[in-house]
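In: Any chance you could fold what I've pasted below:
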Amino acid sequence: MREPKDTDFLIDLEGVGKFRFARRTFNDRIKIRGEIAVMSRDFGDDLDTVAEVTVLAVYKTLVVACPKGWEDLGGVDLVDRPEVEEQAWQLFMKLQDAESRFRQDRDEARQKDGQGDVAVDPVLVSPKVSPTAK
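Out: This is a model prediction of the structure:
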């Protein structure tokens, strides 16, 4: 697991506990893609496997702290703990939701008074002023 930072955030998974995750960096994105490539290379276009590999890669890369028994998500025995598979998906979806909220909050913060896009309203230039008018 990685070192904690001030930008980390918590996700509470009902029935499991609180997880601490790092905000995704450019390096994290590359690490996640590398993990996905390595772990799924022999599975071709099996989308289910690629999806499961994505959950593991994101978790492995971004988790900072987790409840006992979740330190090695890929090593969980699903025969003994079958509920973990569904819980991992729930956690992944909560993580995706949190990251979406961060982007939305960032975009809203950037558009304060006097900022943002200008509505497109083409202004016609009088032929007297336009150099291309005949």
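In: Every contact and neighbour count from this point should use C-alpha atoms.
Out: Noted.
In: Name the nearest residue to Ser40, ignoring sequence neighbours.
Out: With Cα to Cα, 6 or more residues apart in numbering as the measure, Val50 is the residue that lies nearest to Ser40, at 6.0 Å, once sequence neighbours are left out.
In: Here is a second sequence; please produce its structure as well for comparison:
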Amino acid sequence: MFRKSSPDDFDLVIEGVGNFSFARRTMRDEMKIQVEYARFIDGVTPTDWLRAVAGWLSVLNVLTVRAPEGWDTEAMDPLDDDTYSKMLKVYTALVTQERSFRGIVSEGSKAQG
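Out: Here you go, the predicted structure:
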């Protein structure tokens, strides 16, 4: 279900959800994420909701190496609001960690430079 582990993987503990391991994103991963996204939107012009959820799921499905027991995005209840808050929480933690690897500078720091 999840991708194979590699030495570049990193771990995150997401409060209220559990422990995850993610792969560091590569160019190939980014292409896989875009293909996964295209599958989710199935050729339609996505609504804001579809754009957001398809984006979260695409990234999580491609980059997840290990997840807590019971974490299965395909089996999550789409009518449970808690489903979306958990997905967003995990996605946000992942993206925040990725930004820290790439040394993305805040707007305030750019202005000073």
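In: Quick TM-score on the pair, please.
Out: For this chain pair, the superposition-based TM-score is 0.83 by TM-score structural alignment, normalised by the length of structure 2; 105 aligned residues with a Cα RMSD of 2.0 Å.
In: just to revisit the earlier point, could you list which residues are in contact with the residue nearest to Ser40 of structure 1?
Out: Shown here is Val50 of structure 1, whose contacts under the criterion Cα atoms under 8 Å, 6 or more residues apart in numbering are Ile36, Ser40, Phe43.
In: Remind me which helix or strand the first one belongs to.
Out: If I follow you right, that is Ile36 of structure 1. Using DSSP states H and E, the element containing Ile36 of structure 1 is helix 26-40.
In: Report the mean deviation for that helix after fitting onto structure 2.
Out: When structure 2 is overlaid, helix 26-40 of structure 1 sits 0.7 Å from its aligned residues on average, using mean Cα distance after the TM-score superposition for structure 1.
In: biggest helix in structure 1 by residues?
Out: Identified as the longest helix of structure 1 according to DSSP state H is helix 83-110.
In: in it, what's buried?
Out: Within helix 83-110 of structure 1, the residues that qualify as buried by neighbour count (16 or more other Cα atoms under 10 Å) are Val84, Ala88, Leu91, Phe92, Leu95, Ala98.
In: Can you tell me, leaving aside adjacent residues, what's nearest to the fourth one?
Out: If I follow you right, that is Phe92 of structure 1. Distance criterion Cα to Cα, 6+ apart; nearest residue to Phe92 of structure 1, sequence neighbours excluded, is Val55 at 6.3 Å.
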